[in-house]
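Colleague: Kindly return the folded structure for what I paste below:
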Amino acid sequence: MSKFYLVLVLIWMSIISLSQEKDRISYHLNLNPTTNILTVYQTFELTNSSQQDLEEIYIHAWANAYSGRLTRLNEIKLQDRKGALHFSEKEERGHLQYLVISQNSNLLSYEIVEREFVKLNLSEPWVKGTRIQLLANYEVKIPKDVFTKYGYNEQQEFLLKYFFLQPATQDEKGKWVLQHYQDFEELSANPTNVQLTMDQLDEYDMASDLFEENKIWRGENMEHFRLFLTPKPENIQHFKSADQNLQIEFGYALDSIQKDHYAQLLPKQLQFLEDHFGPLPMRKLFISSKTKREQDFLGVDDLDAWILELKLFTEEEKNALKLFQVLAYEYIDHLFVVNKNQDHWIKNGLQYYVMMKYVDHYYPTLKLAGQLPDKLSVLGIKPLNYFHASKLKMNERYKFLYLYLARQNYDQPIETDFDELSNLNQIAISGFKTGISFYYIDQYLGGNEFDHLIKNFSNQNRGKRIQKSDFQQFLQQYASKDLDWFFEDYVDKKDKINFKLVKLTDAEDSLQIHLKNQTEFQGPFQISAFRNEMEVERQWYVSPTKDINVNFPKGDYDKIEVNSNYLLPEFNDRDNFLRTKGLFKNGKKWQLKLYSDIENPEYSQIFVNPQIRWNNYDKFLIGMRFHNQSLLTRPFEWNLSPKFSTGTGKLAGGASVSNTFMPQHGWFQAIKLGGSMKYEHYDQDLTYLKWSLYSTLNFRKNPRETLSHGFIFAYDNLDKEVPQFETQTHEEKYGLWNATYFYSRPDYIHESHGSVTYQMTNFFQKVMGEFYYRWRFATKKQLGVRLFVGTFLENQSNSDYFNFGVSHVSDYSFNLNLLGRSESSGVLSQEYVLAESGFKSKFDFTINRWIVSTNVELPIWKLFDLYADAGVFKNRLQNPEFIYDTGLKIKVIPDFLEFYLPIQSSLGFEPSMDNYWERIRFTFNFNLSSIINHLRRGWY
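Modeller: Predicted coordinates for the structure are as follows:
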């Protein structure tokens, strides 16, 4: 009987050991660099580690992601406004072909699902806990590297990753996890032992994640591996760690200075990473040109401004920071395996956490602006030293990118799937915010306890596949303080953190501090006391309620601060300070700053910007803009802009105030309430005064989508001076009500935007709408079509001032910055604005009933487009009429400075008419917000 039990135990132990054995995949490759065809012979030895027998297997064929336009990869690239794959030629793309898979010499049937997944039907059930062997033969047409930086380049170099067949993983319930290749480096695979051989290419050198011995390349615990083949030996650089146990290869050229610096820096940096995370479970690290490009330490490169070249940092500092970022990325990526789509934040957060620790250790005084504030001198004055930004330390860069997004309500929860994060949030949230959070936990636990925890966790799970629950349970079990709040109340919520210091009160034996916790966050926070700008006391507290009263040790302090050094990623740190002495006790000092700056939370700041504008009536408007808007958006904004009109010798200007609410949940991304006033000249010696009240409601935006839409409700009150003795009409003083729905979808291929507006005064009501569509049918060619429809519901006006414009817009709401809004002749009358009917030819009438018009633009060559406008309109007591015009558009600076040359229209053949140059129209639209919106496309 005992022998029977012994046999059962041995069988059970063998099954367990078998199930724990790593998968093995062997490759034999033959590359034809002329045809860019890679022939692959691949052997799989896989263990069924699920809880059930399997009759089918899913295998990824990610090479097919490059096969054309109807792939997830192309969809993602278009979201990023990159059209290389969409407009590529067939020979530039990639795919997998001639696939044959067998088991025990028997061919297996398979089905290609959604291009990238091979559904393989097994000849017999795959029993759980057992191993099978599969053989696969296939060819890979390698794509050009312009799409993802993987593939071949013009120098006939090859960087290969994700081109081989890869078994899909399974989740805890045994369901296959199928992942499209999206070029996010988030693809997950089981840790695998890899062996590779390759037919010799005498003219090529090779670098790889795999370790080479006698022409056989091997790797252990690999998710994926890369191969870099180059005919240029100088594009591969070799280094070793101080103990010679780890080899590092770079797949790109280094100059002589970089080689010297890397030789000195690598041993220290590798030791720093090992001290924090333990040794790697492999003998080789490879850093590719793609990793170098995507893990570049931004902000330390030299500034090249025309003839002026400025070095912000020394070569040693620049090389150290850039090297450590790529090294930390590769090092942490190889420690253990996670689901990079769901648990991306673990590795990305650890990378930026250790980068902050590295800067703390080796460059504690390094400034974000480097040496620039001290080097840039104008007439012996160093102007940048007067900016708060020049005093910021390097590690404060993480704070400002996070705040930039959070202040606009574009941030996302840390646990959002990686492929649902916007491109900027993949950096700012998965990396920066999580890194700040780990740094905060490190400070909270104290004594480098967090470093020890992470190192022990890494050592226990080296080369293994782990989940968030493993990470959570380990920290909760072994940390000396409670960390439940981090996993249960922080990583899965978008709720922003914001503490406010309200009041300080002296008691007999302590300093009583009253704070408000303005969000749902219930984690710990730190209060610090300063004397002469030096921290002399700190205490940690918890935040179980909204109103918090704590006792702080008494002392001789100048200032009390919550969340010093921005340990917590707060939404607003401007209310974190209180003075303990002097005139500004329980308040802030005022500070006047020339030009906008990074906000200094210790001060109530007023920024002053010189301003100059021009119009035909005021001539130059010269003045100052006083405002509270720093380089980061604030919810509450005010602006006062007094100006001197050189054309009239009088004062002009404007003012505005607004407050923006950012709901964390619900339909709206932002709700803005505001008011404004403007006083300028609209004609010679004639002024207008406009004051407005408005509300803007922006619907919540999917950060990976381009659609933005919402409502604008506004009331404008206009009061205009009129020439003496002129007949009074409705156009001197009026109140204008507006209700508008707007939307914008600036997709790369199919761009559209539009609006519908209802407008009302005491004497008219009108409804108008416009729809604009632009189709990009080639890399630099777009067909644009616009449709405008407008009709009066009621019109009792005794002038044509409020009519629909045909060639010109009267702009009775004074929303446009026109150079000569009242001109009827001369160059300024030729200014063109695409609004209302949008005709370019000069038709000298307006519409008082209804009009339907369309505007079309077609590119023909480089800066030249053809345009055509057509419309049907009806005026009171007249029959409907049809008009049209055509001509040539010259895009000197597209969307900003353009000229329209009319050719044929309802007026006739215009080039043959007198004074043709007076018929040429131009647009001049320098709008900073439009430029910013254009640049941010594809990021959020």
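Colleague: going forward, measure contacts between C-alpha atoms and count neighbours the same way
Modeller: Fine.
Colleague: From the contact counts, what lies against the top helix by length along the chain?
Modeller: Longest helix in the chain, counting residues (DSSP state H): helix 256-277. Packing contacts for helix 256-277, counted by 3 or more CA pairs under 8 Å, 6 or more residues apart in numbering; DSSP states H and E, involve helix 315-333, helix 344-362, helix 449-460.
Colleague: The last one: what's the following helix or strand?
Modeller: What that stands for is helix 449-460. helix 468-478 (DSSP states H and E).
Colleague: Show me what that following helix packs onto, helices and strands only.
Modeller: Using 3+ CA pairs under 8 Å, 6+ apart, helix 468-478 sits against helix 449-460.
Colleague: Could you list the buried residues of the helix it packs on?
Modeller: 449, 450, 451, 452, 453, 454, 455, 456, 457, 458, 459 (16 or more other CA atoms under 10 Å).
Colleague: want to put them side by side, so please do this one too:
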Amino acid sequence: MFSQQNSISIKSKLDTKKDELKIQQEIIFYNQSDSILTKVYLHNWANSYRDRKTPLSKRFIKDFRKDLYFAKAEELGSSLIKSLSVDFENVYFKELDKQADIIEIDLDKPLYPNSKITISITYIVKIPNARFTKYGKTKTGYHLRNWYLTPAVYDNGWQLMSNLNLDDLYEKSTDFKIEIDVPKDLIVESNLYQYKTKKENTNSYYLIGKNKTDIILGINKTEQLKTYTTKTVTVHTDVFSKELDYNLTTSILNRELLFIQKYLGKYPHVEIFIDKTTQSKNPIYGLNQLPNFLRPFSDTFKWDVTMFKALTKRYIENTLLLNKRKDYWLMDGIQNYLMIEYVEQYYPEVKLLGKVSNSWFLKRFNISKLDFNDKYPFVYQFTARKFLDQALNTSADSLSNFNRKIVSKYKAGLGFRFLKGYLGDSILNQTIQEFYQNNQLKIIRSTNFNQLLSSKTTKDLDWFFDDFVKTNKKIDHKIESITKEKDSISVTIKNKRNITTPLALYAIKDKEIILKKWIADVDSTKTVKFKKGDYDTFVLNYENLYPELNTLNNWKKVDKKILNKPLKFSFLKDISSPNYNQVFYQPDANYNFYNGLILGVKLHNKPLIKRNFDFKISPYYATKSKTLIGSFSLLYNQFFEKTKIYKVAYGLSGGTSDYAPNLSYKSLVPYVDITFKRKTLRDISSESLRAKLIHIDKEIAPNAIKTDQDNYSILSLSYNYSNPDIIKEFRYSFSTEFAKKFSKASLDLRFRTLTTTDTQLDFRFFAGVFLNNKTEGDYFSFGLDRSNDYLFQLNYLGRSESSGFFSQQYIITEGGFKSVLPTRFANQFMVSNNSSIGLWRWIEVYNDVAFLKNKNHPLYFAYENGIRFNFVHEIFEIYFPLYSNNGWEISQNAYPEKIRFSLSADVKSIYNFFKRGFL
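Modeller: From the prediction side, this is the model:
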């Protein structure tokens, strides 16, 4: 089996002063393919930390991480090749264009099948700071992964992949011999068998291993690992709990390994190595992220499932040599299936929220009733309802971060649970074990599993391997009707989506399963007959064996009632109940200068998992104005799967509030939003069209005459584009407005960039022109320093204030000026440019210029500059004017009144700012 095994021999020395490894490496590479090779490729992932041009650095930028991009030279890593030869003859080699972490070697002689070459390399690895990927120089020493050169896999072509912080390097099993010399005060720990020899100034380690991949080194002043001897393998790990003693930990590990062996069979190695760094990059979300003081789960459960996940990952990855970038779904599917089975067997009583599920406050919520394993369909549905899930065969580097880290893993695990339910656990479990045992340490693909499973059943599985795996089609079945006859009951099932899969139908009595039946080939509707029995409800997918888009339509009572789902009011947000039409209520508070503190309640139907139709009614009491105010909104989202349109939102909103002392306004706004699909879900740009008709009716002061400025309707059409890249952000919007007495068009273009020295440059260009204007006054004019916001879409705390603290609130719109100049409005056209440049951290200097044109007035040129404190971009900023058309602002009276501030209380904007890079 291993007669043509690749081997790697390394002699290396660690220089702690320079953070360098000096390496002499020899690779014996066998051509195990049927092709004649003229080139050989080496993965050189140590070089992926070299500069800001590497795929790794570019990946981080897409994830809103700029730490590697702006790292200091001493923090970077690299791999400097001093010499490279093949069969002891110098050859031509080069880095691939735009892939500095892959080396291409031109062979002087063709490498025929079943032949070998010896590649000798001398090189120096500069170890990067571990803060980038958690591998490199740490606070206590070094934690090294992917630090050596390794041959790329040839499997129907070269399988080349750059380091993208996915920990998915594709390697063949290899025999390793590594010698490493380290200073005498350091200890080397690894996933290889090792000998140690003490010398005068160094400790010399000799590491060996057969049929290994992914060699990890820990180099520290003290030992980090504990060793646990179990009945099957020896476990070396630094993932341990201080609260659990050694004997209990060993007992748990024994149970875990015996459980894994029951499903997968014997592990081919005698030892297994689990490092905390790698484990922490593949955590159990919702468990490992909780602060310790909450402690909703017992220490035993928390450590058990954490270690079980890490063990299964290593058990599988060290044995099944799949391309983890392309075929990750199979490994994730097996791993999460085992997780589900393990928790179901040993922790069936544990709830999703742990112990807090029984607290007086949470136990009334539906989410508190979810078992720990219910998180898999819950999280999948959370994403699928937004149509943000991706096909399981999507390359891992093309998945959104949320899908890669959580959703796709969960869907893959549910897929195996689906197969277990449909085929029976004996067929699935036998297939998994046979696949694992027969393919140990071989280069394989997920199609091999497909062929093996299909050979063990007469049932058609094309729906799984074609639709479930290769598309993001959603499963959604509905019980259309139930018809009672003399001695039978007919259940009609409707398939609401474009995927035909088996489904599970249950007859339930008092939450107990009386009958269960698998039904196949429901492509549109199908009626199934049952004998009458002692059951009161039919339910689809009662055990959540497979992921569904909507489970609320899965329930139907046998005896029809006038109100099949009665109305229920629930406190705060919750998951939807299949038994009720829920309305959620929650206290809410707000503030503006005229109404004062605004207290009220929000009534809505928005559960934790989105619906297509949302409504919200918010009645409030204003403590200062002593009036009742409020708002409402209706929204329907229509999603599209086969067009360039992502969704169309149809909405109607309205409300009433005060816009001036003792004066209120009413608004009614029907609108349509069209959001276009991104090129990929890793593309952070967005593109949309919006049409809205704004009706405004303002209350006027006593004895005042109502004018066109107090009651008006405006049709607004806009196109919006945004690319919030962390290095080069670009956004623009083009809008038009049509009203009875005016029409206008405007362009708002914004560009923000970071220079190579991490200095921020911020530019904004605005141009607005009236197509016609028969209005009087400046109410509908373009504002230089403050928009009149006649559309009532900006969050002004005191929108009508012309002096005082609230008049100093600044929202960057239209002219974007901070100083109040003699000419503040334009009723013909306005062109302005706002720019700022970073000085130090969040301190910037701003410069603005503008041209304003009013009827019967000459062109007005405006200018200003000042200091900008940009604490949180467009959320919390402070502006100090210095010089403008007014002269030196700082030397004039009442300077504090000239200071402007931006303060956003928009929860959605703040949420979008902080979620960047994860979703």
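Colleague: about what we covered before: distance from the longest helix of the first structure to the middle of the chain?
Modeller: 30 Å (CA atoms, centre = their mean, to the nearest Å).
Colleague: right, and the helix or strand after that helix?
Modeller: Next element after helix 256-277 of the first structure (DSSP H and E): strand 284-287.
Colleague: what's that next one aligned against in the second structure?
Modeller: Using TM-score structural alignment, the residues of the second structure aligned to strand 284-287 of the first structure are 271-274.
Colleague: average offset between that stretch and the first structure?
Modeller: Mean deviation of stretch 271-274 of the second structure relative to the first structure after superposition (mean CA distance after the TM-score superposition for the first structure): 1.5 Å.
Colleague: Not counting that stretch itself, show me its contacts.
Modeller: Under the contact criterion CA atoms under 8 Å, 6 or more residues apart in numbering, stretch 271-274 of the second structure has outside partners 190-191, 233-239, 310-311, 314-315.
Colleague: Ok, stretch 642-656 of the first structure next?
Modeller: 617-625, 638-641, 674-680, 685.
Colleague: give me that answer again for 7 Å
Modeller: Residues outside stretch 642-656 of the first structure that contact it (CA atoms under 7 Å, 6 or more residues apart in numbering) are 617-625, 638-641, 675-680.
Colleague: quick one on the thing from earlier: and the helices and strands packed on helix 256-277 of the first structure as CSV, adding distance to residue 297 of the first structure?
Modeller: Output for these, formatted as CSV (distance: least, CA to CA, whole Å):
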stretch, distance to residue 297 of the first structure
helix 315-333, 5
helix 344-362, 10
helix 449-460, 23
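Colleague: looking at these, which is closest to residue 937 of the first structure?
Modeller: Ranking these by proximity to residue 937 of the first structure (CA to CA) places helix 344-362 first, at 23.9 Å.
Colleague: start and end residues in the second structure for that closest one, please.
Modeller: Going by TM-score structural alignment: helix 344-362 of the first structure matches residues 328-346.
Colleague: Can you give the contact residues for the matching stretch?
Modeller: Contacts of stretch 328-346 of the second structure (CA under 7 Å, 6+ apart): 309, 312-313, 316, 373, 392-393, 409-410, 412-414, 416-417, 446.
Colleague: Which of the residues you listed sits closest to residue 167 of the second structure?
Modeller: Looking across those and measuring by CA to CA, the closest to residue 167 of the second structure is residue 313, at 12.1 Å.
Colleague: Which residues are in contact with that closest one?
Modeller: Contacts of residue 313 of the second structure by CA under 7 Å, 6+ apart are residue 335.
Colleague: residue in the first structure matching it?
Modeller: In the first structure, residue 313 of the second structure lands on residue 329 (TM-score structural alignment).
Colleague: could you show me where the helices are in the first structure, in order?
Modeller: 2-20, 72-79, 256-277, 289-294, 315-333, 344-362, 372-375, 397-406, 423-427, 434-445, 449-460, 468-478, 484-489, 928-936.
Colleague: Out of those, the one nearest residue 846 of the first structure is which?
Modeller: That would be helix 928-936 among those, by CA to CA, at 29.4 Å.
Colleague: what stretch of the second structure does the closest one fall on?
Modeller: If you align by TM-score structural alignment, helix 928-936 of the first structure falls on residues 907-915 of the second structure.
Colleague: buried set for that stretch?
Modeller: Under 16+ other CA under 10 Å, stretch 907-915 of the second structure has no buried positions.
Colleague: now stretch 196-216 of the second structure
Modeller: 202-216.
Colleague: The match of helix 344-362 of the first structure vs the first structure, mean deviation?
Modeller: Stretch 328-346 of the second structure sits 0.8 Å off on average (mean CA distance after the TM-score superposition for the first structure).
Colleague: Once you drop chain neighbours, what's closest to residue 797 of the second structure?
Modeller: In space, and not counting its chain neighbours, residue 797 of the second structure is closest to residue 592: 4.7 Å by CA to CA, 6 or more residues apart in numbering.
Colleague: Give the aligned equivalent of that neighbour in the first structure.
Modeller: Checking with TM-score structural alignment, residue 592 of the second structure has residue 615 as its match.
Colleague: picking up where we left off before, what about the longest helix of the first structure, how far off from the second structure?
Modeller: Relative to the second structure, helix 256-277 of the first structure is 2.1 Å off (mean CA distance after the TM-score superposition for the first structure).
Colleague: Residues in contact with that helix: which ones?
Modeller: Under CA under 7 Å, 6+ apart, the answer for helix 256-277 of the first structure is 241, 242, 316, 319, 320, 324, 451, 454, 455, 458.
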